[in-house]
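Asks: can't give you the sequence, but here's the structure:
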C-alpha cells in the first residue's frame, strides 16, 4: 500500500501543488496529536475557505519527537473526526496540508532562528505540556537551543527584535491557569538571565500580544485499534493520522485589542468554529471543569455502584442519563456565571460527547484519584449552592456518599479503587468505627483540603445516603433523583 505523501495526495485530489507554497504565518511549538488535530485542523478550515492563506511551521520542542516522521509524508496527515454533533453521527477524514515546514532546533538551530526573519509570521502557538511553561536552571543564552520552552522562545524573540520586525500574537495552549500571563513572566525572567537588556524587555512588553487560553477537544490520537482498516478505507498508509471528536472549543482571553487581533488573524468564528474571545478564561474553565469533568466524577461514584462500566452505558440508560442531565441543569448550571443559554448549549454538547459511540470511556479510568477529583470538581459546586441559599445539591451529595461507601468497603458491589495508598487507608481505617465513619472522613482536611463537616447539613445528608446504600443499594436513590 502506498504511503501518504505529496505525490499520492496530489494524484488523488487530496491536496494541490500550491498548498505547500503558502507563506508561513504561524509558528507552532509542539508536533503532538492534540495540536495537529486542533490548531492545525482549524488552520486547514481557514485555508479551505480562503480566510488564512498561510501555513504552519512546526517546531519540535524536545530532543525527541516526530518531525522526521511528518517529513517522511511531506508534512501531510489525516485527521479523523468521529462522534456526535447536533444529534447526528459524524465520521470525516481530511488530509491536512497546512503544515509547510518543520524544524528540529536540536538538529538545525540556525533554521530555527531563521523563523524570526520571516515578516509573514504573525502568530506563535504552543502546547509543551503543563510542565512546559517553566524556567530551567540549565538555560543559557548561548545554548543551541536553550533547554526550556521559554528559553527557546526568548532566543527566537531576540532574533526578531534584532531584525527590527514587529512582534507576534503569542497563544499558549498549555493546560495551566493564565497560561499567557505565566509565559510572559517566564520570558521576562529569562530575558534578564540572558542579559537581553531593557530595550528588548520593552519590545517584548509593548510589541507582542499575549493571550491566555483554554482548549477543549478529546483527541484519542493515532487509532491503533483499527489502523489497518482505516488505511484500507483511505487507500493509503498514514503513520501520522490522528483521531479526534467533532466538538471543539478554543477560549482566548486578553484585552479588547488582543481579542480584536485574534479575531482578525484567526477568523474561525466566521466558519462556525467555536473560537471564543473573552475578557477572561476563568468562566470557560469553570464551565469545563464543573459541567464536563464534574458529572464524569459523579458517574464514577454513582454509576459503578449501579453496575455500569462506561460513560456510553450511562448515557444509553434512560434513568441514569436523566440523573446526570438533572445534575447538570439543577445542581450545576444555576451556580455558574456564564449566560444560562450558553451553559445549556454546552451541557447538550457534553451529553453528545458522553454518548459518542466511537469512544469507550471506562468509568474505572475516570475513577482514578476520586477523592482529589471530587474536591476539585464537585465541592466548589456544593459551596456555591449553599452560599446561594439553594441548599445541598442532592445528586452531588449522593456521589460523595457513594465514594465513601465504596472506599470504606460498605457495599457488596465490586468497584475498582485506584487512589493513593494513604487516602484509601485513611478511609478504610475510619470505617472500622461505623458510627463515626462519615464525620471522621469528612472532617479530614488532608483528604479534601478543608473540613467538610463545616458545610451545613452535609455530614447528615451523606450519612443518610450511605446508610441507604448499605440497606438497599444505590439504584432506588438514583431513581428518586432521575
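Replies: Thanks, I have it. Just so it is clear, the structure is predicted and the values come from calculations on it, not from any experiment.
Asks: all contacts plus neighbour counts: C-alpha atoms, from now on.
Replies: Fine.
Asks: gap between residue 31 and residue 75?
Replies: 11 Å (C-alpha to C-alpha, to the nearest Å).
Asks: secondary structure class for residue 28?
Replies: strand (DSSP: H, G, I helix; E, B strand; the rest coil).
Asks: show me what contacts it?
Replies: 56, 57, 58, 59, 124, 125, 126 (C-alpha atoms under 8 Å, 6 or more residues apart in numbering).
Asks: which stretches of the stretch 151-300 of the chain form helices?
Replies: Assigned by DSSP state H, counting those that start in this stretch, the helices in the stretch 151-300 of the chain fall at 179-194, 198-207, 227-234, 256-265, 282-288, 294-305.
Asks: which of these sits most buried?
Replies: helix 294-305 (a mean of 25; mean count of other C-alpha atoms under 10 Å).
Asks: pull out the buried positions in the helix or strand following that helix.
Replies: Note on helix 294-305: by DSSP states H and E, the next helix or strand toward the C-terminus is helix 311-316. Using 16 or more other C-alpha atoms under 10 Å as the test for burial, helix 311-316 gives 311, 312, 313, 314, 315.
Asks: stretch 215-230: how far from the chain's middle?
Replies: 16 Å (C-alpha atoms, centre = their mean, to the nearest Å).
Asks: so how far does stretch 417-437 reach from one end to the other?
Replies: Note: stretch 417-437 ends 18 Å apart using C-alpha to C-alpha.
Asks: for residue 95, which three-state class applies?
Replies: Under the three-state scheme (three-state DSSP), residue 95 adopts strand.
Asks: that one contacts residue 78, correct?
Replies: Yes: the criterion here is C-alpha atoms under 8 Å, and residue 95 meets it with residue 78 at 4.3 Å.
Asks: ok, back up a step: could you dump the buried residues of helix 311-316 to a markdown table with distance to residue 219?
Replies: Below are those laid out as a markdown table (distance: C-alpha to C-alpha, whole Å):
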| residue | distance to residue 219 |
| --- | --- |
| 311 | 17 |
| 312 | 17 |
| 313 | 21 |
| 314 | 21 |
| 315 | 20 |
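Asks: take this one as well and set it beside the first:
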C-alpha cells in the first residue's frame, strides 16, 4: 500500500442521516458533494452510509481512506481537486443484507436515496410496472433478506412500521421519467403483495419526491488514479472525475419536511420537477444515447471525440431541432440556450465519457430517452428522421457486430435476447426488435416500423458517418 494514501484525521463526524443504495461514481461526484455543501452551509447530521448492491470494490477502495475520496472537476483549463468526507461507512449488500436493513431502520436515518440505474428498479421499461418475472423480485417476495433495491426499500419500511418508526423519504436520483412516482409505484406494488396494511401505511406516510440530476461523470480509470496522485501527492484508490456543471432539481416533499438544506448548496427545491426532468431526459440523455450508439459505430471512443466530428456536430443539433418542439421549457429556461450549453459540455475535451459506457443498458433507457419524444412527434404529425436514425443505431449496436463485423461487448439485461432476435438484414432486425414489448409498446412499434426501417437501410448500407450526414441534409 502506498505510504502517502489519502487519509483525513477526523475526530468527529456527522451522525448518519442518509443511506444511499448504489454507491457508484455518479452519486459520489454529485449527491455527496451537494450534501457536503449543505452541511457546510447550514449544518445538520446528514452523514451518509453507502451501500454497494453487488460488488465490494468501492468499499475495499474507500475503507483504508476512512471513506474520504477526491472529487476532481475536469475543466478545459485543467483539473481542480477537493476531498469529500461525508461518508461514514460503506456496506456490501450480498455480504450482509441484515446490516443494510439495520442501517436503513436506524431512526436517525430520514432519507434513503438511490442511484441503481434504470434496470435496478426491476420494472418493465415500457409500462413502469414492477416486473413480476424478475428473479430478484420473486426471491424478495418470499425472503426477509432481500436482493433487489425495491426489496430493500420494502423490507426496511416493513421493519420500521413494525417498530413504530416513521418511514424514511425515498429519494431516487436515477434518470427515469416521473422517477418519484415510478419508485413509489414499484414499492407499493411489492408491499401490497407482502402485506396490504404495510402498503397502506407507506402510501399514507411515505414520501417519494421526484428529482432531476445532471452532472456528466465518466467512469474512473487507472490513469485517472495516477493523475490524482500527481496532482495531490496522495494516493486515492477511488477518486471521482466529473464536469464543472451540476444541477439538481428536487420536489420539496419529504417526510416531516426533514432534509439537508439542499437549496443552500445550490439545488433547486420546486413543487414540480416534471419540466426539468423532461427537458433533461429528452435533450441531454436522448442525444447522449444517440451519439453513443452512432458514434461508437463510427469509431469514436468518447462523446467529445464524436462531436468534434463536424458530421456528428451537425447531427446532434438536428436532433435538438426535432426534440425541442416536444419539450415544455421549465420557467426561465430558453431551450436553444440549453442546447448550446449542452453542446459545450459534450465538447469539453477534459471529459473522457466513453460512447461504450453510455451505450450500456439501452433497453432500459430507450423508452424515456427517445421513445417518448418520438411518440409526441408522431402524435403531432412531426417527422423525426434523426431520432429514428438513433433508434436504428441502437438496433445495429445491440445486434452485436460493428460495421467491420467485429463483435460488440453489449452490456444490457436483454443483451442475449436482442442479439438472438436480430437478423442479418436491416429490415429483419428492425421488425424483430420492434416486436419486443418489454421496450416498444405495440402501437408505437407499428408507427415506427416504416421510418426506422428507412433509417436502418441507410445505416446498414452506408455506415454511421454517412447516415448522420444524410439525415442533416
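Replies: On my side now, so go ahead. Values in this document were obtained by computation on a predicted structure and should not be read as measured data.
Asks: follow-up on the earlier one: which one of residue 95 and residue 78 of the first structure has more residues nearby?
Replies: Between residue 95 of the first structure and residue 78, counted using other C-alpha atoms under 10 Å, the more crowded position is residue 78 (22 against 17).
Asks: and for the residue nearest to residue 315 of the first structure when sequence neighbours are not counted, the neighbour number?
Replies: Leaving aside its chain neighbours, residue 315 of the first structure sits nearest to residue 321 (4.8 Å; criterion: C-alpha to C-alpha, 6 or more residues apart in numbering). For residue 321 of the first structure, the count of nearby residues is 20 (other C-alpha under 10 Å).
Asks: that older thread, what would the contacts of residue 28 of the first structure look like in CSV with distance to residue 190 of the first structure and secondary structure?
Replies: Output for the contacts of residue 28 of the first structure, formatted as CSV (distance: C-alpha to C-alpha, whole Å; DSSP: H, G, I helix; E, B strand; the rest coil):
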residue, distance to residue 190 of the first structure, secondary structure
56, 26, strand
57, 24, strand
58, 23, strand
59, 20, strand
124, 18, strand
125, 19, strand
126, 17, strand
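Asks: what is the nearest of these to residue 206 of the first structure?
Replies: residue 124 (16.1 Å; C-alpha to C-alpha).
Asks: and for the counterpart of that closest one in the second structure, the neighbour number?
Replies: Using TM-score structural alignment, the equivalent of residue 124 of the first structure in the second structure is residue 112. When neighbours are counted by other C-alpha under 10 Å, residue 112 of the second structure registers 22.
Asks: ok, residue 112 of the second structure - contacts?
Replies: Per C-alpha under 8 Å, 6+ apart, neighbours of residue 112 of the second structure: 18, 19, 20, 21, 104, 168, 169, 170, 171.
Asks: just the buried residues from those, in PyMOL please.
Replies: Here is the PyMOL selection string for the buried members of the contacts of residue 112 of the second structure, based on 16+ other C-alpha under 10 Å:
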select buried, resi 18+19+20+21+104+168+169+170+171
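Asks: let me know the closest of the contacts of residue 112 of the second structure to residue 159 of the second structure.
Replies: Looking across those and measuring by C-alpha to C-alpha, the closest to residue 159 of the second structure is residue 104, at 9.4 Å.
Asks: sorry, back to before: let's have the helices of the stretch 151-300 of the first structure in CSV, adding distance to residue 385 of the first structure.
Replies: Compiled in CSV, the helices of the stretch 151-300 of the first structure are given as follows (distance: least, C-alpha to C-alpha, whole Å):
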stretch, distance to residue 385 of the first structure
helix 179-194, 29
helix 198-207, 41
helix 227-234, 47
helix 256-265, 32
helix 282-288, 15
helix 294-305, 14
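Asks: residue 404 of the first structure: which of those is closest?
Replies: Closest of the helices of the stretch 151-300 of the first structure to residue 404 of the first structure is helix 294-305, at 9.1 Å (criterion: C-alpha to C-alpha).
Asks: residues touching residue 151 of the second structure, list them.
Replies: 137, 140, 141, 190.
Asks: kindly recompute the last result at 6 Å.
Replies: Counting by C-alpha atoms under 6 Å, 6 or more residues apart in numbering, residue 151 of the second structure makes contact with residue 140.
Asks: one more: residue 112 of the first structure?
Replies: Here residue 112 of the first structure is in contact with residue 105 (C-alpha under 6 Å, 6+ apart).
Asks: element containing it?
Replies: Counting by DSSP H and E, the element that carries residue 112 of the first structure is helix 109-114.
Asks: show me how far that helix is from its chain's centre.
Replies: Centroid separation for helix 109-114 of the first structure versus its chain: 30 Å, with C-alpha atoms, centre = their mean.
Asks: quick one: map residue 157 of the second structure onto the first structure.
Replies: Residue 157 of the second structure maps onto residue 157 in the first structure, by TM-score structural alignment.
Asks: that match: how many residues sit nearby?
Replies: Using other C-alpha under 10 Å: residue 157 of the first structure sits among 24 other residues.
Asks: apart from its neighbours in sequence, what residue is nearest it?
Replies: Spatial nearest neighbour of residue 157 of the first structure, chain neighbours left out: residue 116 (7.0 Å); criterion: C-alpha to C-alpha, 6+ apart.
Asks: swap in residue 166 of the first structure?
Replies: Leaving aside its sequence neighbours, residue 166 of the first structure sits nearest to residue 207 (C-alpha to C-alpha, 6+ apart; 6.5 Å).
Asks: from residue 257 of the second structure, how far out is the alignment partner in the second structure of that neighbour?
Replies: In the second structure, the residue matched to residue 207 of the first structure (TM-score structural alignment) is residue 205. Distance, residue 205 of the second structure to residue 257 of the second structure, using C-alpha to C-alpha: 12 Å.
Asks: same question for residue 286 of the second structure.
Replies: Applying C-alpha to C-alpha to residue 286 of the second structure and residue 257 of the second structure gives a distance of 33 Å.
Asks: would you list every one of the strands in the stretch 1-150 of the second structure?
Replies: Ranges of strands in the stretch 1-150 of the second structure, per DSSP state E, counting those that start in this stretch, are 16-21, 47-52, 69-75, 78-84, 87-92, 111-114.
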